[in-house]
Each structure stands twice: as C-alpha cells, then as structure tokens.
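**Student:** Turn this into a model:
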Amino acid sequence: MPKARILIVDDEESTRELFAELLQRWGYDVDQTADGHGALKLAAETHPDVIISDLVMPKLDGLALVRALREEQPDTPVVIITGKGTIDAAVEAVREGVFDFVEKPLDPARLKVILQRALEKKETLHEMQVLRRRLGQVDAGVGLVGNSPPMRKAMELVEKVAPSKASVVITGQSGTGKEMVARAIHQLSPRRDKPFIAINCSAIPASLIESEMFGHERGAFTGADQRRLGAWELADGGTLFLDEIGEIPIELQAKFLRVIEEERLRRLGGKSEIAVDVRVISATNRDLKEEIKSQRFREDLYFRLNVFHINLAPFKERRDDIPVLVQHFIDRFSRDAGKKLHGLSPPAMKLLCDYGWPGNIRELRNTLERAVILCGTGMIEPEHLPSELAGGGGESAYVKLPYGLPLREIEKEYILATLHRLQNNKARTDDDEGETVAS
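**Tutor:** Next comes the predicted model:
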C-alpha cells in the first residue's frame, strides 16, 4: 500500500522542517512549500492526501488557499495551523470547510489523531467514488450511499443479482430506500433501457388494483370508456416494482402468480392473452412468512417472488453512513437550489449523529432538504435543523414543568430529564455540549 502524501504550507522554514521531520518519522511522504500559490501548484502536481497549512501567510493566506482548494480538490482534507490570536480565524476556516486545526506549540499526539481521521475521510470518499463507478452511475438518491458493512453487503447483492432475470424481494423498514435499490438493480441490468414501472400496492383501492395491474378493455365495467394498459404491459421488456407486495388482496394473488409463471395476461374484459416479458422486484416491511401462517399471503407466490432476497438494515445499524449521506444530500439539494454550501458545522453534525432517525434515511433526506432551503450560504448550523433533533433519539429538547415549581424542584427535574436523554443517546454527561449538572 503506497504511503500517504502530506503537503506542508508555511512561510516559516523552521515550522515546515519541524512538521516534515515528525511526519516522515511516522512514515508519510512529505512535500513543502512556503506560500499559498506554491501550494496550489504542488497540489495540482502531486495530489496530496492531506494538506497542512499555516493560517497567516503573505500573498495567499490559509483561508484563501482553502477556498481555492475547495474548487480544485474538494475531497482533500485541509488542516490549519494556528497560533495565539488566530483562533477566531481558525473557527471561520472550519466554517469554510477546513477539516480541523492544530495549535502552536505543536501537540504531536493531537496532530497524529487528526491526520488519521483526515486520511480515513479521504479513503471513505475514494471508496464511495469507486462504488459509484461500479454501480454504473446509478443515481444513488436514497439508500445506495454509504460505506457501512450493511450497505456494502446490500451493494454487493445488487451487483450480483442485477444481470439476471431473477425475481427479487427487498425487505426493510419504511424509509430505508427499497425503491432506490430496485431502481439500481434495473439500471445495472440488461433491461436498463426499458421501462421501470413502480406501483405502491397499498395506495391502490382493492376494487381498482386488478385494473391497475392488468389493464382493461373498453366497456369492461362502468366508467371504462376506453382501453387502458395495466402496469404489467407498461413494464414489458423492463422491470415492474411492486412496493408493499403484502397488501395485495389474497383473492388476486393467484392471478399475479399465473402472470409471473406463464408470462401472459388477459386484460379485464379481454378475450385474448397478451405475452409480457417483465422482471418483478417486490418490497415489503411486513414479515411475509407470518402473513403466510395467517393465510393472508400465498406460499406459492412467496416462493416465486423470493428467488433472491435483499434486506436493508435500519438506519440505526448504519450510523457510520451518516457523514457520507449528509454530504451526498447537501451536494444534491444545494445543486438543485443553485446554492454553494460547505457542509455542516460540527455542532449540527453532532445533532444528526445523536438523533435516533425513526423515519430512517427518508427522514434524514427530508431534514437536509429543509436545511438547505433555510440556509443561505456557508454552513448548515443547528438553527437550520428541526428542534426535535436537539433531543437526540426523537425526544423533545425541552423540559415541561408546572408553573410555580420551587427552584430546587426545577433543578431536580432538569437534572433527571438531562440524564434520561443522555442515557437514551448512550452518551456520557460530560460529552453533552452546553449542559452541566451540579453535584
């Protein structure tokens, strides 16, 4: 594995040499330059993994360098060196997208940890780029962005099943991205240039589902004043995605099974059979085996649909994906809105990481779309996020108390509420910013 390359930018030669000696001792390849203009040139030539730059320099200072690098090499983490009197400027640099900062005099242990984290971030971004290329430029949207073990497994299964015609059942909680996984399978398959028809079975009244799925001839029933093609015919040659498959009435399931097995259907009111070539992908948040036991779902249809199974883990098991998903959604929504945003501030990111996300990725997506709308420029801050996020796992950040309660009782209730919330968040009290508990 090649060594990581670090670029040091500082107008003081003694500082550059100090950093270079330390980094080389840790096994890094090191390049040096005395100013921001030289840094831009070297970065274009050597493509460093991390850049360490002084904040105060002549000609092109550290903040201007960060802004220029954001345009040229947005995935390269930048660590700023700060001295006394420049902390406020360093905080501003973090808002501009700097990964972190180290203070003078240098603390080697802190620098080592920061570099390891920066390199991990760079590696994660690189792996995501590779996965996106492997996934054939699939529009990730909801559900196909992430680097956690559950998401890696789901992506691998998508790649394996996509080239075949096998029926697929996708399971997972509401909001985990089942439709986007179905779209990814379609886009990676030989059917990618043919239709992808998505039907939400739970949204169609039982009296209309047969017509919606199989179509009808003119005069087939009252109100059928013209021929109508059903979803199966519309998907001919492509993929039919049946979301909430468990909602199909039991009396219609035999007809679904017949069309899947024989690849032929008859419209309502029709006399002739029509050949259809359709790949069926189904999704459900129900336990279909339990539905079979309760005689609400046919076992033969289940086995015909469930040739290949992909389960999507709930978001609480994919918390490592939060930073990557956050950046993906911010990039997407800010691009759609014509805004230039630089991500989230550390306090805002902490709120997102601590929250329980009962609505899974769909809730995260909606939260960030709202935040991008509210944020003008710069970084998304806590005030751009819904108030309930301050309570961690979906609880309110406010403590409701009766009017006229004595001060001692108010303190007691506040302490108990704080400890309860922190316990739910699985966080230590001293890690909770801005809250203290007096002994």
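
**Student:** From here on, just use CA atoms for contacts and neighbour counts.
**Tutor:** OK.

**Student:** For Ile260, see how far away the residue of the chain most remote from its centre is.
**Tutor:** Here the chain reaches farthest from its C-alpha mean at Lys271, the gap being 48.4 Å by CA atoms, centre = their mean. Separation of Lys271 from Ile260 (CA to CA, to the nearest Å): 19 Å.

**Student:** list the helices and strands the longest helix along the chain packs on?
**Tutor:** Taking DSSP state H as the criterion, the chain has its longest helix at helix 108-134. Packing contacts for helix 108-134, counted by 3 or more CA pairs under 8 Å, 6 or more residues apart in numbering; DSSP states H and E, involve strand 50-54, strand 100-103.

**Student:** just to revisit the earlier point, and the residue farthest from the centre of the chain, that one's in a helix?
**Tutor:** No: read with DSSP: H, G, I helix; E, B strand; the rest coil, Lys271 is coil and lies in no helix.

**Student:** Quick check, central residue of this structure?
**Tutor:** Leu325 (2.7 Å).

**Student:** My guess is it contacts Asn147. True?
**Tutor:** No: between Leu325 and Asn147 there is no contact under CA atoms under 8 Å: 9.6 Å.

**Student:** next up, for comparison:
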Amino acid sequence: MNRTLLIVDDNEDIRQQLKWGLSSEPYQLVFAQDVADALEKFRQASPQVVTLDLGLPPRTEDASQGFACLEELRKRAPASKIIVITGFESREYARRAVDMGAYDFFLKPIDLDELKVMVRRAFHLYDIEQESTSPKPVVGRKATPAGIVGESEQMREVMENVSKVAASDVPVLIQGESGTGKELIARAIHELSPRKAGPMVCINCGAVPENLIESEFFGHERGAFTGAVSTVRGKVEYADKGLLFLDEIGELPTNLQVKLLRFLQEMVFQRVGGRKNLEVNVRVVAATNIDIQEAMRAGTFREDLFYRIGVVTLKLPPLRERGQDVLLLAEHFLRKHGEGLGVKNKTFSKDALDALVRHSWPGNVRELENSVRRAVVMSTSSSITSADFGFEPVFAGDSVSAIPTVTTLKEARSMVEKQLVEAALSRSGGNIVKAAETLGISRPTFYDLLRKHGIDQ
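**Tutor:** All right, here's what the predicted structure looks like:
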C-alpha cells in the first residue's frame, strides 16, 4: 500500500522541521499551508493520515479555520486518520476536535519521536480498518469462510487445521470458552467440505429439557407420549447428507450419551415410540466449553463417546490471548452494527482502543460484539469513547481500565503489571525513555516487560 501523510501547517519553519524529521519514515510527505491548500492536496493525494494545525490563517480566537478544515476533511474521507496539532493553551480545542472525529491530538511544542509513534499507530489502525471492511474477512490476508475474522498466530493455526479436516468426514470436537466462536468454526468446516450443499443442523445439548432431548435428536411417532399428536422428524433426519452440529455436548445427559454413541457407530436410529430402523448419512461436529478430561474422570461423560466424537480436537483460543485480533474484530463489529443501526462513519477514539486492548474479555468474542453494539447506540458523537462501552472502571492514579478477570494472585500481578506498562507507554506517546522513567525502571527492563506481555510499540 502506498502510504501518504499530509501535513497542514502555516508555519514554514515547522513544515521544514517535519520534512527533515520524517524524511526517513516509510510514507510520502505532502504539505499544505492553509484550508484551501489542504483541501486541494487532500483531493490529489488521498492521504491515509493527516496532521492538522488548528491555528490556520486567518487566525481567530476560536480556531474556526482549523475546525472548518477538520470538518470538511472528515466529510470527504471518514476513514482517514486526522491528528490535530494545536498550540492553544486550553485542551478544550483538542477535546472538541476529537469529538468531531479527529483520531488524536498533539500539543506544541512538537516532539518528533512522540509524533512519529502517533503517526505510525494511525497508519496501523487505518490498515486494520481497511482489512476489516473488505468484502470478506481475512485470516493472514486470505479469504476465510463463515465470517471468521482474525490474524493472530493462534487463529492462523486453527484455520489451517479447519482446512485439513474439512475434506474428510472425520468427527471433530471443538473446545473453547463460551463465546469464542465454536459454531463459526463448525460452519467453516461445513462450508469447506464436500457436504456444503447439504444442510447444517444445530442442536444445543444444554438448552433442551432433558425429557424432550431424545425427541429433539431422533424425533417421535404419533402417540409416543402425551401431546405427541403427530409424527415428528428429529434433527438427525433433517441433517441427512449434511452436518450435525452438537453444541455444548458436555451437557448431554448420561442416558442419552449411550444412545448417541450407538447412533454414531451405525448411523441407524429409531424415533421415540417407533420400532423401525432409520438410516442417515451425516457428519458430526461437536463442541464444548467444559474440561472433557475432567468430566470423564468425574464420570459425567463417557470415554467411549469422547473417542468417537473427538477423532480430531480443535482448541479455540480465548480472545484475551489473540492480541491485535481484538481491534480487528472491534472494527468489523463497528461496521456491521453501524450499518445495521443506520449509524455511519463512527470511529474509535484512542482511549476506546486502549480500553479494548486492556479489557480481559471473559465473554470473549460474543462479549466484544455486544460491547461494540452498545457503544454504537450510546455514542453521541462521531467518535466512540471508552465510556460508551459501559465497562466498570478501576481507578489507579489518573488511569482508568476495565476490571480484569483473574483466578490467581500471579495472574493478577501480571495483569496489573501489563496495565502499568501500557499506561506509561500511552502517557509518554510511545517514548520508551519517558515511559521507563515514569515507572522508575531502566530501558532494558522496560523492553523486557514489553516482550513479556507481547505489547507492540
């Protein structure tokens, strides 16, 4: 991608300073000195990132020219990231600019190292948004089925394994926490398989009342029980020549586990109240969020059934371990729900992006989608802030973060350590020296912490 940075500033000395200081950066530099010049250069160059001095001529106390330029640039290309630079003493101008849709703000005097970091992050976010708004979601920049979004190494490995198992009829067990997207993975297996023209039928084993679950699976004959006024086909029959997805199979009652095992061995069954053997041809994919090994030790899940359904096991990583996938998914859901709710051109503010990265996401992708949807509804400006997500805050000095979900003291310490490092990095604008000084540690130690917690500079 050809990257272009438009610098709008009426001060010739500052333009020369930035031209010299940013000359080694991997993008083309374009300069403008007033509103008309900025709009024309913007039209010609289509920059992904803009630095905009609010004090454009003719100068006024309310920076009207700068705000007018910002408003027009946002109208012409809402996806472009605009970093407002202001020399005004009050931060009110910066806050107002962010409310109008500016990506971030920078107060003069300009620190080139800090500005470089901010511009790099703006380009990075622009790239993420463009990938998430492409016609098909991507994993490793390759088209993926079932609407799966992700670029982390964990998801690359999952999708590679999906491609391997899809071509055969081998039973697959998908394991992962609630909300990690197990049904999406099952759907991806189906869409990539030779059975894709057939149906995919889902049964939530934990949602059907125990006295009805056998009928849900295998159907029933008329008169089989009180209220059975007609013959009803079960989900197994509807899945013939397709895929049967057994969600939350760990919740299946033990007595039905025996009948399911018998069915899986022969692909033959009888409806409840019936005597005729019926035969189907289905592929079975199951999923669970419980520890199956522990369930087998406890006697609540049959070992022979596990070995039947778990010929291949796929493990989905929780969202908190997927790194920058959080931002990629957030942008995907912002576009999806923004369009669905009739709200266009909303973006995430810097503090919103920080909150997304800091949150531990105990509900995983499902929680993230609901949080973004809430934020779209609750946001009253073009820029979504962290407050719009509705996270419960934890106050630590001048920082606010989402409450982490931890189970051990070691995990809690690691979480707090990571938050302190991220907060120091954010306050320093990415300046490692300043961030290390803030925490009272050396630069080598700070770099060690970045590597330990997988934090990108």
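
**Student:** what's downstream of the longest helix of structure 1, the next helix or strand?
**Tutor:** Later in the chain than helix 108-134 of structure 1, the nearest helix or strand by DSSP states H and E is helix 149-161.

**Student:** What residues sit buried inside that following helix?
**Tutor:** For helix 149-161 of structure 1, the neighbour count (16 or more other CA atoms under 10 Å) marks 150-151, 154-155, 157-159, 161 as buried.

**Student:** got it, and stretch 161-180 of structure 2?
**Tutor:** For stretch 161-180 of structure 2, the neighbour count (16+ other CA under 10 Å) marks 162-163, 165-166, 171-180 as buried.

**Student:** same question, stretch 251-263 of structure 1
**Tutor:** 253, 255-257, 259-260, 263.

**Student:** what's in contact with stretch 265-283 of structure 2?
**Tutor:** 169-171, 214-215, 218-225, 233-234, 236-237, 239-244, 263 (CA atoms under 8 Å, 6 or more residues apart in numbering).

**Student:** Now, these that are in strands?
**Tutor:** 219-220, 233, 243-244 (DSSP state E).

**Student:** Give me the next element, helix or strand, following the strand or helix carrying Ala182 of structure 1.
**Tutor:** Under the criterion of DSSP H and E, Ala182 of structure 1 resides in helix 178-187. Following helix 178-187 of structure 1 in sequence order, the next helix or strand is strand 196-200 (DSSP H and E).

**Student:** Mean per-residue distance, that next one versus structure 2.
**Tutor:** With mean CA distance after the TM-score superposition for structure 1, strand 196-200 of structure 1 departs from structure 2 by a mean of 1.9 Å once superposed.

**Student:** Which parts of the stretch 351-457 of structure 2 are helices?
**Tutor:** 364-378, 409-427, 432-439, 443-453 (DSSP state H, counting those that start in this stretch).

**Student:** highest average neighbour count across those helices?
**Tutor:** Comparing those by mean neighbour count (mean count of other CA atoms under 10 Å), helix 364-378 ranks first with a mean of 20.

**Student:** That one packs against which elements?
**Tutor:** helix 325-340.

**Student:** one more time with 10 Å, if that's ok
**Tutor:** helix 325-340, strand 347-348, helix 350-358, strand 383-384 (3 or more CA pairs under 10 Å, 6 or more residues apart in numbering; DSSP states H and E).

**Student:** Read off where the first one ends up in structure 1.
**Tutor:** Mapped onto structure 1 with TM-score structural alignment as the criterion, helix 325-340 of structure 2 occupies residues 321-336.

**Student:** quick one: buried residues of that stretch?
**Tutor:** Result for stretch 321-336 of structure 1 [16+ other CA under 10 Å]: buried residues 321-326, 328-331, 333-334.
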